[in-house]
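> Quick one: sequence and predicted model below, then my questions.
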Amino acid sequence: MSFLLAACAPATTQAPAPTDAPPATEAMPVTGSEPTATEAAMEDPLAMYAPDAVSGDIVTAGSSTVFPLSERMKQRFEEEGFSGNLTIDSIGSGAGLERFCVAGETDIANASRKIKDSEIESCAGIGRTVAEFQVGIDALTVVVSAENDFATDITLEELALAFSTATNWSDVRPEWPAEPIQRFSPGTDSGTFDFFVEAVMTPANGDEAEAGEAALLDAANLQLSEDDNVLVQGVQGSPYAIGYFGYAYYQENASSLKALSVNGVAPTEETAESGEYPISRPLFIYSSNEILQEKPQVSAFIYFYITNVADEILDVGYFPVSEEKSQENLDAWNAALDM
């Protein structure tokens, strides 16, 4: 639709008869005018999902690992013009998915593990069709204090031993000190805990997940916390401590921590992306088709997230997904909106 203005007609040489109606002025389109909002939306259907085009609340909760990445994307989203209220709670992947799939209290769940079939069923039970977006890759990092002068590498088998039945470091390797191991682990609501059990503890316990989890939880000198900063401080406090958490928390505290190689492979962008590093893992955000269709502000944030996260993720401390995975994210977003 174009703007219409009355054109100014030139004076005529012959005056009309007094009884004649004045000639109708012909409306002429004005060229070069600014497009209307309707025209802009027709030309660019994504314009309605721009950060400054939406408002309202967005409620997010879940993984402590994904938390710093989502915080960065929130900051960017607000800098680009979003003026609504966007909250992000760091409560662990399991608790976040429960709030999303059972209580139905949130719009987005952050997770450092893939959603379980049982959680998808819970979502369906409250009318939510899960939409999955992989936003990055993390190298789960095993750390000791910078004051630790004996450990630089550990195998997966030794790592399982260090987080279960070994009492002293010398029980893991004879040449290591006969000093008690102090263990720091994310809590059971954490996706980081779940992934560690899956990748490290389960294979060491006859491929039985319950046995692997029990072995870790029964270990002596074990402190659990959903707050990764508590784990960082615990490991910093002793040369005989060991812990694990997302690479971003190691990177942030690299001056006081030391990352161990696992099976001879150091955690880096290259080894995480290639899968060579044995405990790398995907990072996700989850929403639902119904939420994306009903709440344009949520659709806008997720679109902004998946199309801009590659510019921020290395600085946060994680690694970008492949171009193929980025396209899968866009396809999932379009499918959720029936676009």
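Nice, thanks for sending it over.
> hey, let's count contacts and neighbours off CA atoms from now on
OK.
> now the helices for the protein?
Taking DSSP state H as the criterion, the chain carries its helices at 37-43, 67-79, 93-98, 117-125, 156-162, 191-196, 209-217, 228-236, 247-252, 269-274, 289-294, 296-308, 313-316, 323-336.
> Tell me what angle the second one forms with helix 296-308.
It stands for helix 67-79. If you take axes from the mean of the first three to the mean of the last three C-alpha atoms, to 10 degrees, helix 67-79 sits at 110 degrees to helix 296-308.
> before we move on, back to that, highest mean neighbour count across the helices of the chain, which stretch is it?
Ranked by mean neighbour count under mean count of other C-alpha atoms under 10 Å, the helices of the chain are led by helix 93-98, which reaches a mean of 26.
> Throw the helices of the chain into a markdown table and include distance to residue 56, thanks.
As requested, these are exported to a markdown table (distance: least, C-alpha to C-alpha, whole Å):
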| stretch | distance to residue 56 |
| --- | --- |
| helix 37-43 | 20 |
| helix 67-79 | 12 |
| helix 93-98 | 21 |
| helix 117-125 | 23 |
| helix 156-162 | 46 |
| helix 191-196 | 29 |
| helix 209-217 | 41 |
| helix 228-236 | 30 |
| helix 247-252 | 30 |
| helix 269-274 | 36 |
| helix 289-294 | 12 |
| helix 296-308 | 6 |
| helix 313-316 | 26 |
| helix 323-336 | 20 |
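> so which of the ones you listed gets nearest residue 176?
Residue 176 lies closest to helix 156-162 among these, at 11.9 Å (C-alpha to C-alpha).
> any idea how far that closest one is from the chain center?
Taking C-alpha atoms, centre = their mean, to the nearest Å, one finds helix 156-162 lying 28 Å from the centre of the chain it belongs to.
> Stretch 190-198 too?
Relative to its chain's centre, stretch 190-198 lies at 16 Å (C-alpha atoms, centre = their mean).
> re earlier: residue 141: which of the helices of the chain is closest?
Closest approach to residue 141 among these (C-alpha to C-alpha): helix 247-252, 5.4 Å.
> try this one next to it:
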Amino acid sequence: MLMTALFLSSCGDRSDQNAQNSGVEEVQEEVELEGAVTPETSPVIQPVTTPQQLPEGNVQLPEIDPLEVEGDISIAGSSTVFPISLAIYENFIQYGYAGKIKLDSIGSGAGFRLFCEEGESDISNASRPIKEEEVEACTAIGRQPIEFRIGTDALAIVVNPANEFITNVTKEELATIFTAEKWSDVNSDWPNEIIERFVPGEDSGTFDFFVEEVLDDNGQRLLNAPNTELSEDDNYIEQNVASNSNAIGFMGYAYYKQNANELKILSIEEIVPSPEVIENGDYIFSRPLLIYSDANVIRNKPQVGHFINFYLNNVNKIIEEVGYFPSSSQTLDASKNRLLEVME
């Protein structure tokens, strides 16, 4: 397993090592923050002096002073949700939290295994709803997963900017593109060139979402497709599509937005993802962004509940800057009510 590790200490030192992958690999990005630091890469929540005051919605969570929160927190899961959680907890530390938070980007499926089978994480990031068998695994170790929706993502289908023959595709064409050998196998007017595919790994909620929507939930069709590389590292997918004129891939919209100058996004059924079409449901590749925890974890480790409180109160302030789409006040209120029920 290749690992990209990022450690920030109280004095703000940062080290970053990026590894290259090929084939089917599990790539983990691990971040640990401790002490009070000033975040340099994530959006800062405003206003700084009163981070808990939100005008959104009707449900008010109790104010939490991060300076008074003690104890460590472990978070793992979706690479798609990772940058949102990263921005939230860097701000949590900026406001005074002095404990340690460990955040692992290992994919939704691996995150649920860590949360439900091993019971080692306090919060599970996910870009898809938890599956029935994962709930059963949680139940077997005495956990009942509680879902908190924190935003919406759009799946981006991307090609190399040098690709001039494709700008829009249908779902039916996508199914063929991600299983055929050559572009001309999809459309005889397209080049007689091999299709190079770069896609998220099987542990990714992004993989699950695409397979369900495009390939009738038959992941083997994509896994068995020629010239297909899988990786849990979205940066690896972006870099390979950006450097290969015959490549295609898919990723969360935030990763496309960060690299829009190096990638070309395709419209699907003549619709390009935007806040408007995501909100009204016209774009077919939109999906919920979620975090999960457990009532006993929240009660036995109050710092977890305090962090989720801070998360829900502030996520809509930073989520668009990260690259995703905010939840409606009604949806966010539902998540807040779930937390209040546990904290009573």
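Here it is on my side, so go on. This one's a predicted model, so the numbers in the text were calculated from it and none came from an experiment.
> overall similarity of the pair, as a TM-score.
The TM-score (TM-score structural alignment, normalised by the length of the first structure) is 0.82; 285 aligned residues with a C-alpha RMSD of 1.2 Å.
> Which of the helices of the first structure sits closest to residue 261 of the first structure?
With distances scored as C-alpha to C-alpha, the stretch of the helices of the first structure nearest to residue 261 of the first structure is helix 156-162 (10.2 Å).
> mean shift of the closest one relative to the second structure?
Mean deviation of helix 156-162 of the first structure from its aligned counterpart in the second structure after superposition (mean C-alpha distance after the TM-score superposition for the first structure): 0.7 Å.
> quick check: longest strand of the second structure.
For the second structure, the strand that runs over the most residues, judged by DSSP state E, is strand 145-159.
> okay, that strand sits on what stretch of the first structure?
On the first structure, the counterpart of strand 145-159 of the second structure by TM-score structural alignment is residues 130-144.
> Looks like residue 106 of the second structure contacts residue 80 (just checking).
No: look at residue 106 of the second structure against residue 80 with C-alpha atoms under 8 Å: they stay out of range, at 10.0 Å.
> Without its sequence neighbours, what residue ends up closest to residue 270 of the second structure?
Once flanking residues are discounted, residue 270 of the second structure sits nearest to residue 168: 6.0 Å by C-alpha to C-alpha, 6 or more residues apart in numbering.
> Any idea how many residues pack against the one you found?
16 (other C-alpha atoms under 10 Å).
> Residue 195 of the first structure pairs with which position in the second structure?
In the second structure, residue 195 of the first structure lines up with residue 209, judged by TM-score structural alignment.
> what's the nearest residue to that match if we skip its chain neighbours?
Distances taken as C-alpha to C-alpha, 6+ apart place residue 128 nearest to residue 209 of the second structure, at 7.2 Å, with adjacent residues excluded.
> Count the neighbours of the one you found for me.
Using other C-alpha under 10 Å: residue 128 of the second structure sits among 19 other residues.
> for residue 131 of the second structure, same thing?
Per other C-alpha under 10 Å, the neighbour tally for residue 131 of the second structure reads 11.
> Quick one: map residue 277 of the first structure onto the second structure.
Taking TM-score structural alignment, residue 277 of the first structure has residue 283 as its aligned residue in the second structure.
> Can you tell me the closest non-neighbouring residue to that match?
Distances taken as C-alpha to C-alpha, 6+ apart place residue 277 nearest to residue 283 of the second structure, at 5.6 Å, with adjacent residues excluded.
> Residue 243 of the first structure against residue 143, yeah?
Yes: between residue 243 of the first structure and residue 143 there is a contact under C-alpha under 8 Å: 5.4 Å.
> any common contacting residues for the two?
Residues touching both residue 243 of the first structure and residue 143 (C-alpha atoms under 8 Å, 6 or more residues apart in numbering): residue 235.
> residue nearest the centroid of the second structure?
The second structure has residue 80 as the residue nearest its centroid, 1.5 Å off, counting by C-alpha atoms, centre = their mean.
> got a list of what that residue touches?
For residue 80 of the second structure, the contacting residues are 126-127, 206, 252, 254, by C-alpha under 8 Å, 6+ apart.
> Of the residues you listed, which is the nearest to residue 224 of the second structure?
Using C-alpha to C-alpha, residue 206 is the member of those that lies nearest residue 224 of the second structure, at 17.7 Å.
> so what's residue 62 of the first structure closest to, chain neighbours aside?
Among residues not flanking residue 62 of the first structure along the chain, residue 96 sits closest, at 3.7 Å (C-alpha to C-alpha, 6+ apart).
> and if you look at residue 213 of the first structure?
residue 197 (5.8 Å).
> Please apply the same query to residue 105 of the first structure.
residue 99 is the one closest to residue 105 of the first structure (C-alpha to C-alpha, 6+ apart), at 5.6 Å.
> Wait, the one you found touches residue 106, no?
Yes: counting by C-alpha under 8 Å, residue 99 of the first structure touches residue 106, with 6.3 Å between them.
> Quick check: residue 101 of the first structure touching residue 129?
No: using C-alpha under 8 Å, residue 101 of the first structure makes no contact with residue 129, being 9.7 Å away.
> and residue 169 of the second structure, how many neighbours?
Residue 169 of the second structure, neighbours per other C-alpha under 10 Å, totals 16.
> what sits against it?
Taking C-alpha under 8 Å, 6+ apart, we find residue 169 of the second structure in contact with 266-270.
> State the distance from it to residue 86 of the second structure.
Taking C-alpha to C-alpha, to the nearest Å as the measure, residue 169 of the second structure falls 33 Å from residue 86 of the second structure.
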